[in-house]
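*Asks:* Okay, predicted coordinates and the sequence, questions at the end:
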Amino acid sequence: MIKNIEIADMEIKGPLIKGSFIERPNRFITIVKVGKKSVKSHLSDPGRLREILTPGRELYLRKAIESEHRKTDYSTILAKYNGELVSLVTALPNQFVKECIDSRILLFLKDFELVKPEVVHGNHRYDFLLKDKSGDLFYLEVKSVTYVENGIAKFPDAVTDRGRRHAQSLQALVETGFQAGI
């Protein structure tokens, strides 16, 4: 069991339990071998994850806080892929990017400050609204990348209408004078 781990200086709190992937009966459930038993675990990432979720793949789970609304006792947190830990928690990239914005370690965003996370503009919700020193606004969308081909991270791992509409909405923001990026 891992107590706490840091990924690129971001700590994932709480003990993690090592297991190995068996199967994925639907988009939000993994069956994982932990010790000698198989457990059902919630998976927050609905992506294809074909390269990541392969039989025998080392996974790290967290015991869930008991809730009458949960259908599983565990959450799938990380996978080990080519010697690296890959996040399978869709909220984690936003937490990581927020820490990077706040500490100004992303060079291309060093002149921006956070105005508001989870901001709505028109019919779309964006992960972050930033502002530069001139007061110009920048809409930032963060994506978790789990698909890697020939050492290059690629997004998305499958064509989606939602993703296309989101990219088009960012383009429309740029065309009306805002700054925007993914």
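*Replies:* Cool, got the structure.

*Asks:* from here on, contacts and neighbour counts on C-alpha atoms
*Replies:* Will do.

*Asks:* For the longest helix seen in the chain, name the packing helices and strands.
*Replies:* Determined from DSSP state H, the single longest helix within the chain is helix 161-175. Helix 161-175 sits against strand 179-181, with contacts defined as 3 or more Cα pairs under 8 Å, 6 or more residues apart in numbering; DSSP states H and E.

*Asks:* Please identify the buried residues of the strand it packs on?
*Replies:* Buried residues in strand 179-181, defined by neighbour count with 16 or more other Cα atoms under 10 Å: 179-180.

*Asks:* In which helix or strand does residue 41 reside?
*Replies:* Residue 41 is part of strand 37-42 when elements are defined by DSSP states H and E.

*Asks:* Tell me the first helix or strand C-terminal of that strand.
*Replies:* The helix or strand immediately downstream of strand 37-42 is strand 58-63, counting by DSSP H and E.

*Asks:* Show me what counts as buried in that next one.
*Replies:* For strand 58-63, burial by neighbour count (16+ other Cα under 10 Å) applies to 58-62.

*Asks:* Distance to residue 171 for those residues - can I get that in TSV?
*Replies:* Converted to TSV, the buried residues of strand 58-63 look like this (distance: Cα to Cα, whole Å):
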residue	distance to residue 171
58	39
59	37
60	37
61	38
62	38
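
*Asks:* Second structure follows, compare the two:
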Amino acid sequence: MKIEKTIIQGCYIIEPTIFEDERGYFFESFNQQSFEELSGLKTIFVQDNQSQSTYGVVRGLHAQLGNYAQAKLVRVLEGDVMDVAVDARRDSPTFGNVVQVELSAENKKQLFIPRGCLHGFSVISEKATFFYKCDNFYDKASEVSVNPFDESLAINWKIATDEAIISEKDKNALSWSKFLKA
């Protein structure tokens, strides 16, 4: 397993070691001990989630705040997505930074997103199955959303805005500037 630091403090791109032969391939998608040794982070995951979406779907930007903040380890089981994290931790030296990484079933890369960061993704293949581990349970009351197409964040979703399929919740989410004032 290789871990690459990103421009967001505590956010890592994880690339597994893949063993391939005539039968197919094998890799460890997660190893707690290796993750802790390489990242210096101690995280215990308590909830797994999975979604499937079609081309053009944009989900996010979401986070949970306070006692229900979640760190996430995300990956793609089928297809290809543009995955995005935004550092929304006001006391972070990387506050406001954006990380974008293409995750796919083919490249098998994963992104670890620390607590307090917004997260979202867009589907850039015909369809995608997205999987993520969370270190805290879902709590609707602590959820916050920022509009994924807020121009001040300058996120390239690899989907034209007029082609994006987005929920009403995300369309009506806070702007980044309103989030900063909240």
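*Replies:* Good, I have the coordinates. All values derive from a computational prediction rather than experimental measurement.

*Asks:* what's the TM-score here?
*Replies:* Once superposed, the chains reach a TM-score of 0.29 (TM-score structural alignment, normalised by the length of structure 1), with 95 aligned residues with a Cα RMSD of 5.6 Å.

*Asks:* What are the boundaries of the strands in structure 1?
*Replies:* 5-7, 10-12, 17-26, 29-34, 37-42, 58-63, 74-81, 84-87, 112-121, 124-132, 137-140, 147-149, 152-154, 179-181 (DSSP state E).

*Asks:* Format these as JSON lines; extra columns: distance to residue 163 of structure 1.
*Replies:* Formatted as JSON lines, those follow (distance: least, Cα to Cα, whole Å):
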{"stretch": "strand 5-7", "distance to residue 163 of structure 1": "27"}
{"stretch": "strand 10-12", "distance to residue 163 of structure 1": "27"}
{"stretch": "strand 17-26", "distance to residue 163 of structure 1": "21"}
{"stretch": "strand 29-34", "distance to residue 163 of structure 1": "22"}
{"stretch": "strand 37-42", "distance to residue 163 of structure 1": "23"}
{"stretch": "strand 58-63", "distance to residue 163 of structure 1": "27"}
{"stretch": "strand 74-81", "distance to residue 163 of structure 1": "23"}
{"stretch": "strand 84-87", "distance to residue 163 of structure 1": "20"}
{"stretch": "strand 112-121", "distance to residue 163 of structure 1": "16"}
{"stretch": "strand 124-132", "distance to residue 163 of structure 1": "12"}
{"stretch": "strand 137-140", "distance to residue 163 of structure 1": "14"}
{"stretch": "strand 147-149", "distance to residue 163 of structure 1": "15"}
{"stretch": "strand 152-154", "distance to residue 163 of structure 1": "13"}
{"stretch": "strand 179-181", "distance to residue 163 of structure 1": "13"}
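
*Asks:* Show me the one of the ones you listed that comes nearest residue 167 of structure 1.
*Replies:* Smallest distance to residue 167 of structure 1 across these (Cα to Cα): 8.8 Å, for strand 179-181.

*Asks:* now residue 38 of structure 2, nearest residue through space, not along the chain?
*Replies:* residue 3 (6.6 Å; Cα to Cα, 6 or more residues apart in numbering).

*Asks:* Now the element after the strand or helix carrying the one you found, going C-ward?
*Replies:* Using DSSP H and E, residue 3 of structure 2 sits in strand 2-5. Next in sequence after strand 2-5 of structure 2, counting helices and strands by DSSP H and E, comes strand 12-15.

*Asks:* Check which helices and strands that next one sits against.
*Replies:* By 3+ Cα pairs under 8 Å, 6+ apart, strand 12-15 of structure 2 packs against strand 2-5, strand 110-113.

*Asks:* Determine which stretch of those strands is the most buried.
*Replies:* Mean neighbour count, computed with mean count of other Cα atoms under 10 Å, is highest for strand 110-113 among these, reaching a mean of 25.

*Asks:* From the rest of the structure, what touches that one?
*Replies:* With Cα atoms under 8 Å, 6 or more residues apart in numbering as the contact definition, strand 110-113 of structure 2 has outside contacts at 10-15, 71-76, 85, 101, 103, 119.
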